[in-house]
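Peer 1: Structure for the following, please:
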Amino acid sequence: MTVDYRSAALYPSRRSPVMARNVVATSQPLAAQAGLAMLAKGGNAVDAALATAIALTVLEPTGNGVGSDAFCILWDGRELHGLNASGRSPAAWTPDRFPNGMPERGWESVTVPGAVSAWVDLSSRFGKLPFDALFEPALRYARDGFLLTPVIGALWARGAKVLKDQPGFAEAFMPGGRAPQAGELVRRPDIARSLALIAETRGEAFYRGVLAQEIAAFARANGAVLTEDDLAAHENDWCGTVSSTYGDVALHEIPPNGQGIAACMALGMIKHLRLERFAPDSIEAIHLEIEAMKLALADAEAYVADPAAMTDVTAAHLLDEGYLESRARLVDEGRAQDFGAGAPKAGGTVYLTAADESGMMVSFIQSNYAGFGSGVVVPNTGIALQNRGLGFVTTPGHPNRVGPRKRPFHTIIPGFLTKGGAPLMSFGVMGGPMQAQGHLQMVLRTQVWSQDPQTAADAPRWRVTRGLGVAVEDFAGESVIEGLRARGHDVTVEAPDASFGFGGAQLVAKVDGGYVAGSDPRKDGAAVGY
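Peer 2: Coordinates of the predicted model:
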């Protein structure tokens, strides 16, 4: 990637790329600084990423928490690793339990959380600092308080309106009967207790100890079937990555059950569409990107599931070069087409990336799914439980049909780029249906059009919805909006902060002597370094 960092900003953001030998980027500035503090203490990028992730459970509960799932791709200095720390359904879940489809909220949407196990496994295998040291910033903010930031404050208020009647929610997240407002001091002593127990026991309290007992007891009290045995049975997979190439650059994603494969598929189609002929913000380029993404998302919805259930159509089938070329031939450069279903459900997520001067780079994501997740909060723990059960379907014969001890289709995905087998960029775009779509846009902007990470994060985005539908940010420009409509797209125009539907990007690109980082202006976050 050859970029002129002296060039003027192309898009309406006042942010400049951050350049340093050690960097952290995420959606909440205090969390980014928590990671940087670990690097300053002699920790590595894994320590920084984990301290950031743990702090985010306190500082940004609208998108993640101790009750989240997580995925990670990391370069350890020599090779790439992929970790799937998503949880499975309770053993008692069968299709008959859900005659009206999968619920979005409440106990019947709760699967086993995997984030805590990700912290433990990553720290044990790659970290340098003591496990309990990673919790120090989070515990300080939980006990002493932090000032609520504007974007998170708006999401908190929105979530409270929907979830105030869910078990335990109001007590944990509506002190004084209302959601806290931006600028207010927020203390979370309940989550401090849980984090301290997790730190002291290296996660055992959550899966086999006192916290597991409290989670399971609250489930029984509310007629749910998540048990101590379900929590104790949880285990992660070191799963490697799936990948697709564009020229000499490879995009790496976590394999199914995640939707990252859709970004790989779309990129694999686009290289047959010769996108480099066009400018990055041209109607011609954007139209081709949208059409390829629609095809990829349609396939993801039809086939992606727990890999143990993908027996007829596997990840290898979906990434086969001949298949992707045949899909690309379906694209018409002059008109939009409806390729069927394929836009994932909305959700709330946090993404972070960290890199250190030894060469280690970490791409990490954790999420409660639909903003505060299920809405269920275990009393006296601050643990908001995810609603990943919503990712299942009840359609007979579908590989993603709900069943016992099964991983659902997942929206959260960390991304990573390599070139010639060497690390190039660690990145992600948090935000349910936006994630695979955002990954594609970040890859093309940085690698095809040589935009720096901050410029790529600043640029206007599009988002496929359903059928011919596509949402476009208002500053994409009238020519793009009308050009898409002229090709048959059903365009809705949104302000970047109207629905938080265009996600939040964080990117760290490797350059000689260090890194260049960018952080999305649509979020409260920051890229920091030294």
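Peer 1: Please count neighbours and contacts with C-alpha atoms only from this point.
Peer 2: Noted.
Peer 1: SS state for Ile479?
Peer 2: Heads up, residue 479 is Ser, not Ile. helix (DSSP: H, G, I helix; E, B strand; the rest coil).
Peer 1: What is the burial count for it?
Peer 2: Other residues near Ser479 come to 12 when the count uses other Cα atoms under 10 Å.
Peer 1: Just list the residues touching it, thanks.
Peer 2: By Cα atoms under 8 Å, 6 or more residues apart in numbering, Ser479 lies in contact with Ile283.
Peer 1: rerun at 10 Å
Peer 2: Asp281, Ser282, Ile283, Arg485 (Cα atoms under 10 Å, 6 or more residues apart in numbering).
Peer 1: my guess is Glu108 contacts Arg97, does it?
Peer 2: Yes: here Glu108 reaches Arg97: they are 9.2 Å apart, a contact under Cα atoms under 10 Å.
Peer 1: In terms of neighbours, single out the busier of these two.
Peer 2: Between Glu108 and Arg97, counted using other Cα under 10 Å, the more crowded position is Glu108 (24 against 14).
Peer 1: Quick one: residues contacting that one.
Peer 2: Glu108 sits in contact with 90, 93, 97-98, 102, 219, 222-226, 374, 387-390, where contact means Cα under 10 Å, 6+ apart.
Peer 1: Going by distance to Glu235, which of those wins?
Peer 2: If you rank the contacts of Glu108 by distance to Glu235 using Cα to Cα, Pro90 comes first, at 13.5 Å.
Peer 1: ok, how many other residues are close to the closest one?
Peer 2: 26.
Peer 1: how far away is it from Pro404?
Peer 2: As judged by Cα to Cα, to the nearest Å, Pro90 and Pro404 stand 6 Å apart.
Peer 1: Got a ChimeraX select line for the buried ones in the contacts of Ser479?
Peer 2: Only the buried entries of the contacts of Ser479 go into this ChimeraX selection, using 16 or more other Cα atoms under 10 Å:
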select :281,283,485
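Peer 1: before we go on, could you also do this sequence so I can check it against the first one:
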Amino acid sequence: MPVKVSIGCRGVTADHPLAVKVGLDILEDGGNAFDAAISISAVLSVVQPQMGGLGGDGFILGFIDDEIGAYASSGKSPSKFDTGRYLEEKPIRGPLTVTIPGLVYLWGQLYEEYASLPFDRLLKPAVDLACNGFNAGWFLSNSSKSYEEELIRYEWRRYFKGIKLGDLVVNREMARTLKLISSKGWSEFYDGKLAEEIVSQLRNQDVDVDIDDFRKHRCIRIKPLKMEVEDKILYELPPNTQGVSTLQLISALYELDMGRFPFDDNGRIEAWSKTVEEVYEFRDRFIGDPNYMDINIEDYVTYQSLRTFRYGDKRKGSAISGGDTTFFIVSDGRAFIGFIQSLFYPFGSGLIAGGFPVQNRGTGFAKEKGLPNSPAPCKKPLHTLSILAVEDGSRRYIIGCVGGDIRPQLHLRVYENIFTYSMSPAEAVDAPRFVYTIPRGLQRVVVEKPLKPPLSKNIEAVQVKQYDSPGYVHVAVIDKTGRTLLTNDPRSEGIALAIR
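Peer 2: This is a model prediction of the structure:
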């Protein structure tokens, strides 16, 4: 299956063709990468509502004004969040899993600091698609069918039940929400009549939230984590994200000389077993809302550093989520950014407000007391969203994916394909992969053919066809002249397009 590749000075790779088209339209109309990013993000909220949107969070990482930069807009649990009930019920969906959506605030922050086109121009394509409709792609139709039984009890059923491939999908309620944000400004979502409507709708679905929870939300500029390996500089998002896990895995690639294995050697898969287990154990014990963490995360970006901890009894193994996220990269020849947004699980909590699904990011809290990621009111849960950026001499790379908890492994797979196995970005994205979907205890690894599964009795191997493992990875690389190569994973329904 061919990788989708495009080369030019300005371009977009994203998970849906309509989002890519809109991004290029903005760039051709004189907009910059941030104008395009806001417009792409809004369109993806409409055409892939199961993946991310107005009811979810967002992060960016990229090269801005020739320097690395990052923003985080991750919502907290409501001020009246019931910790005891959460620990008793351990919910996956529903009202107890709702955290305050951050994506619209990220739009506002980027618009205020960088955008050049009018805000209503940036949201108009999304408004039009929501109002007039679009034809459902295979990803949305598959998600509608796959999660119907799980979500039928929630308000979700009135909006997204029974969507089939090619159906005309119209969501005038979401169109109205987007139009209000467009005409009154992004702050309307957090401190206006629209915010009051959203809070009222959530309360009617048993979410104990009030308008002050929305008013207090903030998007912040953050300092990316940094690690130097050989002649490269790597960057990832800091906590409350799992970005440090990516750096720890890549550090292990060098510290343990994992490159000694040929690419197609099944001993390579088994060799990663212990490392993956240790990295996820560290994440789940020590990472969460930075205001609750006891360690300086910058001291633990390497694999060697995390091994200084004594963990005691290892935790029981359980499946980790592939999550549902949408990730895109946009370049205007100067700014070069990765943008990721998510509801966590497909369609989030199952609750709907303003026509859009609301995230279940609260599911990311630990299900026990005494950890940095234990549940509490006004607290950010551990976030699976992260983005990898690499400086390699005169070339800069951005690597990101749909992947949930397995995201650090997907970042590692593509990174090692490029820098250890000397693949091009297109080859690196296309190559067969393996990911541990149960990283601890009796581990489970999903292995794409023609790779051979490991032989260890301590690892349950599930072999699948090539392109059938979870997650989609997109990679872009820009050189010092601004020439950008963008790739799009053949496992996704998206495309990559670039122009002069």
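Peer 1: Looking at the contacts of Glu108 of structure 1, which are in helices?
Peer 2: Ala219 (DSSP state H).
Peer 1: Show the buried residues in the contacts of Glu108 of structure 1.
Peer 2: Buried residues within the contacts of Glu108 of structure 1, counting neighbours by 16+ other Cα under 10 Å: Pro90, Trp93, Met102, Ala219, Ala224, Val225, Leu226, Ser374, Asn387, Arg388, Gly389, Leu390.
Peer 1: Verify the contact between the third one and Gly403 for me.
Peer 2: Same thing as Met102 of structure 1. No: contact criterion Cα under 10 Å: Met102 of structure 1 and Gly403 do not qualify, at 11.6 Å.
Peer 1: list residues touching both of the two?
Peer 2: Joint contacts of Met102 of structure 1 and Gly403 (Cα under 10 Å, 6+ apart) are Pro95, Phe392, Val393, Thr394.
Peer 1: Show me the two of these that sit farthest apart.
Peer 2: Across the shared contacts of Met102 and Gly403 of structure 1, no pair lies farther apart than Pro95 and Phe392, at 9.9 Å, counting by Cα to Cα.
Peer 1: So those two - more neighbours on which side?
Peer 2: When Pro95 of structure 1 and Phe392 are compared for neighbours, Phe392 comes out ahead with 26 against 18, by other Cα under 10 Å.
Peer 1: Tell me which residues touch the more buried one, please.
Peer 2: Applying Cα under 10 Å, 6+ apart, the residues near Phe392 of structure 1 are 89, 95, 101-103, 109, 305-306, 398-403, 406-410.
Peer 1: could you measure the residue nearest to Gly168 of structure 1 when sequence neighbours are not counted against Leu352 of structure 1, distance?
Peer 2: The shortest distance from Gly168 of structure 1 to any residue other than its chain neighbours is 4.7 Å, reached at Val377 (Cα to Cα, 6 or more residues apart in numbering). To Leu352 of structure 1, Val377 of structure 1 is 24 Å away according to Cα to Cα.
Peer 1: more crowded one of the two?
Peer 2: Neighbour count, other Cα under 10 Å: between Val377 of structure 1 and Leu352, Leu352 has more, with 37 against 27.
Peer 1: Aligned to the more buried one, what sits in structure 2?
Peer 2: Per TM-score structural alignment, the equivalent position to Leu352 of structure 1 in structure 2 is Phe328.
Peer 1: Next: Ile412 of structure 1.
Peer 2: Match for Ile412 of structure 1 (TM-score structural alignment): Leu385.
Peer 1: Please tell me how far that match sits from Asn296 of structure 2.
Peer 2: For Leu385 of structure 2 relative to Asn296 of structure 2 (Cα to Cα), the value is 20 Å.
Peer 1: Over to His217 of structure 2?
Peer 2: 24 Å.
Peer 1: Same drill for those two, tell me which one is more crowded.
Peer 2: Counting neighbours by other Cα under 10 Å for His217 of structure 2 and for Asn296 shows that His217 has the greater number, 18 against 9.
Peer 1: so what corresponds to the more buried one in structure 1?
Peer 2: By TM-score structural alignment, His217 of structure 2 lines up with His234.
Peer 1: ok, the nearest residue to Tyr154 of structure 2 once chain neighbours are set aside to Ser45 of structure 2 distance?
Peer 2: In space, and not counting its chain neighbours, Tyr154 of structure 2 is closest to Gly350: 5.4 Å by Cα to Cα, 6+ apart. According to Cα to Cα, Gly350 of structure 2 stands 15 Å off from Ser45 of structure 2.
Peer 1: what's near enough to touch the counterpart of Ala20 of structure 1 in structure 2?
Peer 2: Residue pairing (TM-score structural alignment): Ala20 of structure 1 is matched to Gly8 of structure 2. Listed by Cα under 10 Å, 6+ apart, the contact set of Gly8 of structure 2 reads 331-333, 478, 482-486, 497-500.
Peer 1: any chance you could map the strands in the stretch 151-300 of structure 1?
Peer 2: Taking DSSP state E, counting those that start in this stretch to define them, one finds strands in the stretch 151-300 of structure 1 at 185-186, 237-238, 242-246, 249-253.
Peer 1: of all those, which lies closest to Arg202 of structure 1?
Peer 2: If we rank the strands of the stretch 151-300 of structure 1 by Cα to Cα, the stretch that ends up nearest is strand 237-238, at 18.1 Å.
Peer 1: helices or strands next to that closest one in the packing?
Peer 2: Applying 3 or more Cα pairs under 10 Å, 6 or more residues apart in numbering; DSSP states H and E, one finds that strand 237-238 of structure 1 contacts strand 69-75, strand 80-85, helix 115-126.
Peer 1: Can you find the partner of Ile399 of structure 2 in structure 1?
Peer 2: Counting by TM-score structural alignment, Ile399 of structure 2 lines up with Phe427 in structure 1.
Peer 1: Contacts only, for that match.
Peer 2: Phe427 of structure 1 neighbours (Cα under 10 Å, 6+ apart): 25, 73, 351-354, 362-365, 413-417, 439, 442-443, 453, 505-509, 517-518.
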